[in-house]
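Engineer: quick one: sequence plus predicted model below, questions after.
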Amino acid sequence: MTVPELARTLGVRDSVLIGLGSMIGAGIFATLAPAAQAAGTALPLALAVAGVVAYCNATSSARLAARYPSSGGTYVYGRERLGEFWGYLAGWGFVIGKTASCAAIALTVGAYAWPEHAHAVAVASVLALTAVNYVGVQKSALLTRALVAVVLTVLAVVVVVGLGSAEPSRWADGGAGGALGVLQAAGLLFFAFAGYARIATLGEEVRDPRRTIGLAIPVALGITLVVYTLVAAAALKTLGPHGLATAADPLAQVVRAAGAPELEPLVRVGAVLAALGSLLALILGVSRTTLAMARDGHLPRGLAAVHPRFGVPHRAELLVGAVVAVLAAVADLRHAIGFSSFAVLAYYLIANCAALTLTREEGRAWPGIPILGALGCVTLGFALPVASVLGGLAVLGAGALVYVARRRGTAS
């Protein structure tokens, strides 16, 4: 039986924009405040740590994605390089963790757009973007291009106003969070950097995968790191670590504290668009991993169906959209971020281990990169809040039990 394939419609530009759409927004509008609470004045150091780990993970993912340009990301890499169980565990962690991410970003939309009805707005956003994804990834890429352009413009305004303010700097208002605080903040910030995985999980939908993926991942990550650093500097200068940590809408507070309150509505619109761009790309990535796992029988095979007209995994997208909508109706934003970060760091731990098995002929990077990436994932994961660690371990353990039960059922 021939397995239907997805249409290859994405080039480098659209792939970069999908990565930017998933990273920029989540980091600035959802994780900057809790990261500042953990790291204090050392927030820039936490950004650097998260960036280094993300770079190692991106390099490992890019080499593996070029070798295996099909939907599924580390689910595919782990299965092919380490064995079926590790691929399954990576896919399980990705789907569960990123489903929580989708809920967190949807709640960010609600918090900035209509705080009094944040959950209702979050659910509506999920349903609307699920409909956009349903009619084809190329239309999603076109929408992402517009969203990223607007968001980058708004963030540029925040940086210029914040750093150019004549108000006294409040950067030193508060102490550093210590080594554990820096690592915890880096783990939370990793939630934002992980967006480059959307490019790898779209491997079956890009043209010339080796070239496209190899260029798109580092370019998207580099742009995002520069943007995060500038925005964090502006926020620390105007609000200080304590003010940033306690602000529900930190970037709106930045322009207000810098003496430009008339720009607050613009920032709120930018926050909503940034979160919508992230949510759009996140739903894409989760549905593609669901597709790959369904093809292999780890999820119901009916989810592997590809729409004959739109060329998308429509059943997987509808299921993911429904689950995220339910979570968005009941979830807590900061708890969802910590839980998602732990699950996704576990996912990249498997990616780095898989990259270590590549030979030079298969495009292996310098071995120190996946080793550093793996160690970074473990360190940042266990530095997260205890509730996030315990919740993540419980979910991964439940996934392992499901795998064992399914194997025994097949054997009998």
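Structural biologist: Ah, there it is. Nothing here was measured: the structure is a model prediction, and the numbers come from that model.

Engineer: only C-alpha atoms for contact and neighbour calcs from this point on.
Structural biologist: Fine.

Engineer: can you report how many residues neighbour V267?
Structural biologist: Using other CA atoms under 10 Å, V267 has 24 neighbouring residues.

Engineer: which parts of the stretch 101-250 of the chain are helices?
Structural biologist: 118-134, 137-163, 178-193, 197-201, 209-246, 250-257 (DSSP state H, counting those that start in this stretch).

Engineer: could you dump these into JSON lines and include mean neighbour count and distance to L10?
Structural biologist: Converted to JSON lines, those look like this (neighbours: other CA atoms under 10 Å; distance: least, CA to CA, whole Å):
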{"stretch": "helix 118-134", "mean neighbour count": "21", "distance to L10": "14"}
{"stretch": "helix 137-163", "mean neighbour count": "20", "distance to L10": "7"}
{"stretch": "helix 178-193", "mean neighbour count": "27", "distance to L10": "21"}
{"stretch": "helix 197-201", "mean neighbour count": "30", "distance to L10": "10"}
{"stretch": "helix 209-246", "mean neighbour count": "22", "distance to L10": "9"}
{"stretch": "helix 250-257", "mean neighbour count": "23", "distance to L10": "32"}
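
Engineer: nearest to P367, out of the ones you listed?
Structural biologist: Nearest to P367, of all those, is helix 209-246, at 17.5 Å by CA to CA.

Engineer: just checking, what packs against the one helix or strand Y403 maps to?
Structural biologist: Using DSSP states H and E, Y403 falls within helix 386-411. Where contact means 3 or more CA pairs under 8 Å, 6 or more residues apart in numbering; DSSP states H and E, helix 386-411 is packed against helix 84-113, helix 333-356.

Engineer: quick one: buried residues of that helix?
Structural biologist: Judged by neighbour count using 16 or more other CA atoms under 10 Å, the buried positions of helix 386-411 are S388, V389, G391, G392, L393, V395, L396, G399, A400, Y403.

Engineer: contacting residues for the nearest residue to the third one once chain neighbours are set aside?
Structural biologist: Once flanking residues are discounted, G391 sits nearest to F339: 6.5 Å by CA to CA, 6 or more residues apart in numbering. For F339, the set of contacting residues under the criterion of CA atoms under 8 Å, 6 or more residues apart in numbering consists of G97, A100, A387, S388, V389, G391, G392.

Engineer: next up, a second structure to put side by side with the first:
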Amino acid sequence: MTTPGAATPLARRLATRDAVVIGVGSMVGAGLFTAFAPAAAAAGRLLVPALAVAALIAFCNATSSAQLAAQYPTSGGTYVYGRERLGEWWGFVAGWGFVIGKTASCAAMALAFAAYVAPPGWQRPLAVAAVVALAAVNYRGITRTARLTRGIVTGVLAALVVVLVAVALAPAAARPGSADAAGSGVGGVLQGAAILFFAFAGYARIATLGEEVVDPSRTIPRAVLGAFTVVVPLYAVTALVLLRSLGVPGLAASAAPLRAAAAATPWSAWLTPLVGLAAAAATLGALLALIAGVGRTTLAMAREGDLPRRFAAVHERYAVPHVAEVGVAAVVCVLVLLTDLRGVIGFSSFGVLTYYAVANAAALTQDAGHRRYPRVLAVIGLVGCVALVFAVPSGSLVAGVVVLAGGLGGRLVVTRRRVGPGSDGGGDTRGVLPMDGGSTAT
């Protein structure tokens, strides 16, 4: 094993197809089985416009992320881009936002998996077991992560096609002609979009794995946009099918809307179990990729001293940030035991929207030689992220601000200690990350 804090590079093993699969696997589990119900409760009959707003902002974020990842093909994603383009503090804001947001997402995925396959009373223990098992898979190497994710995504997409076609062909159930869910004005649309943004954030996993992608300047942009174009039509069809089958009140009230829609069809005897299997596989696939992505950002932050340097260790045999991944898994297990599914979605959106706001700001500073997309996309992405941050549910907003401020305060204390008496003021510069697409410095 490597010496803690040494900037040992990760191995480049992921081709474009593997990177696309990891992105799709991250998004499918996050959105289809967890986000539509609370989004419908917020947006009401304007759920589809809320989805369109979330998709537009996510697309702008995707172009900024792809453009930056091509210039800085290393682990860490926007944590690296923020440091290089805007300064160390902005990089820390992005990295900390990603770590707290996506750690919450890991807990959400584990809880969603257990909700579909375990009886009450056994759900939290099974969720913890799932986290431990998938962390063990990631520990053995990124190619194993990609291989398992590919199998999960293939099965889930096939099952979803069957489910959506069957629900769409079934007669629409009679529903009370009652009102739409509350909050269907502009504020409701923005809050619904903020919740649904949780479902789109999986493509960030590709950028955070940038140090393990073959030919990153070509592969990362193609993989980010490729994953995005697969998932957006799938979300749109799912939203329309669920609205037709359940109506706004039924969708907003359902803990498992796809399962409820399947149960309302004439083929519920076999369709409902199929939904359960697809949901379990999708959430496991998302959790697998999420643990890998958070581990890589933790690695990058540890290399720069923004997290304990022990997390920068890279396993000699498996070429993964094994200490970081074990640490992430431990925190996720604690969250699984203390939180609930809906409670962490808004908190996750707050952290990830903060992360992408920094990404768009960083993309605006790139010169013409590294710009692949119009600047207006980064502007729309930045403004949209800021607007959606303040639209998340109030409890999530308060919790997010407190945790983000706590991280900033902790970094301020550590920074002042480093430049105190007896310090040379320079800090530890090991692990300086590459400029303009170079390889990671050792």
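Structural biologist: Sure thing, it's come through. Predicted model, so just to flag it, every value in this text is computed and none were measured.

Engineer: now the TM-score, please.
Structural biologist: Here the TM-score for the pair of chains, by TM-score structural alignment, normalised by the length of structure 1, is 0.98; 412 aligned residues with a CA RMSD of 1.4 Å.

Engineer: follow-up on the earlier one: now do the same for the residue nearest to G391 of structure 1: its match in structure 2.
Structural biologist: Structural correspondence for F339 of structure 1 with respect to structure 2 (TM-score structural alignment): F347.

Engineer: any idea how far its match is from V99 of structure 2?
Structural biologist: Applying CA to CA, to the nearest Å, the value for F347 of structure 2 to V99 of structure 2 is 12 Å.

Engineer: please apply the same query to V383 of structure 2.
Structural biologist: 22 Å.

Engineer: so which strand or helix has H307 of structure 1?
Structural biologist: With DSSP H and E as the test, H307 of structure 1 turns up in no helix or strand.

Engineer: how many residues are close by it?
Structural biologist: Counted with other CA under 10 Å, residues neighbouring H307 of structure 1 total 16.

Engineer: what about stretch 40-52 of structure 2, distance to the chain center?
Structural biologist: 21 Å (CA atoms, centre = their mean, to the nearest Å).

Engineer: please disregard the earlier target; I meant stretch 378-386 of structure 2.
Structural biologist: 18 Å.

Engineer: buried ones in it?
Structural biologist: Quick answer for stretch 378-386 of structure 2 (16+ other CA under 10 Å): A378, V379, I380, G381, L382, G384, C385, V386.

Engineer: quickly note the distance from whatever residue of structure 2 lines up with W366 of structure 1 to Q67 of structure 2.
Structural biologist: Under the alignment (TM-score structural alignment), W366 of structure 1 maps onto P374 of structure 2. Computed as CA to CA, the P374 of structure 2 to Q67 of structure 2 distance reads 11 Å.

Engineer: out of these two, which sits in the busier spot?
Structural biologist: Between P374 of structure 2 and Q67, counting by other CA under 10 Å, Q67 is the more crowded of the two (22 against 12).

Engineer: verify the contact between the more buried one and P221 for me.
Structural biologist: Yes: Q67 of structure 2 lies in contact with P221 (CA atoms under 8 Å); the separation is 6.6 Å.

Engineer: before we move on, back to that, of the helices and strands packed on helix 386-411 of structure 1, which is nearest A247 of structure 1?
Structural biologist: Per CA to CA, nearest to A247 of structure 1 of those: helix 84-113, 12.1 Å.

Engineer: mean shift of the closest one relative to structure 2?
Structural biologist: Following superposition, helix 84-113 of structure 1 is found to deviate from structure 2 by 0.7 Å on average (mean CA distance after the TM-score superposition for structure 1).

Engineer: could you check the angle helix 250-257 makes with that helix?
Structural biologist: Interaxial angle of helix 84-113 of structure 1 relative to helix 250-257 (axes from the mean of the first three to the mean of the last three CA atoms, to 10 degrees): 30 degrees.

Engineer: contact partners for W267 of structure 2?
Structural biologist: A166.

Engineer: just tell me what it corresponds to in structure 1.
Structural biologist: Match for W267 of structure 2 (TM-score structural alignment): A260.

Engineer: distance check, that match against L89 of structure 1.
Structural biologist: Taking CA to CA, one finds A260 of structure 1 at 49 Å from L89 of structure 1.

Engineer: returning to what we had before: structure 2: matching residues for the helix holding Y403 of structure 1?
Structural biologist: Counting by TM-score structural alignment, helix 386-411 of structure 1 sits on residues 394-419 of structure 2.

Engineer: re the thing from before, which of the buried residues of stretch 378-386 of structure 2 sit farthest apart?
Structural biologist: A378 and V386 (12.3 Å).

Engineer: which of the contacts of F339 of structure 1 lies closest to G203 of structure 1?
Structural biologist: Closest to G203 of structure 1, out of all of the contacts of F339 of structure 1 and judged by CA to CA, is G97, at 20.1 Å.

Engineer: G187 of structure 1 -> structure 2?
Structural biologist: So G187 of structure 1 corresponds to A194, using TM-score structural alignment.

Engineer: and for the residue nearest to that match when sequence neighbours are not counted, the neighbour number?
Structural biologist: In space, A194 of structure 2 comes closest to L388 once its chain neighbours are excluded; the distance is 5.1 Å by CA to CA, 6+ apart. Counted by other CA under 10 Å, the residues lying close to L388 of structure 2 total 25.

Engineer: please verify my assumption that L388 of structure 2 contacts L190.
Structural biologist: Yes: in this structure L388 of structure 2 lies within contact range of L190 using CA under 8 Å: 6.2 Å.
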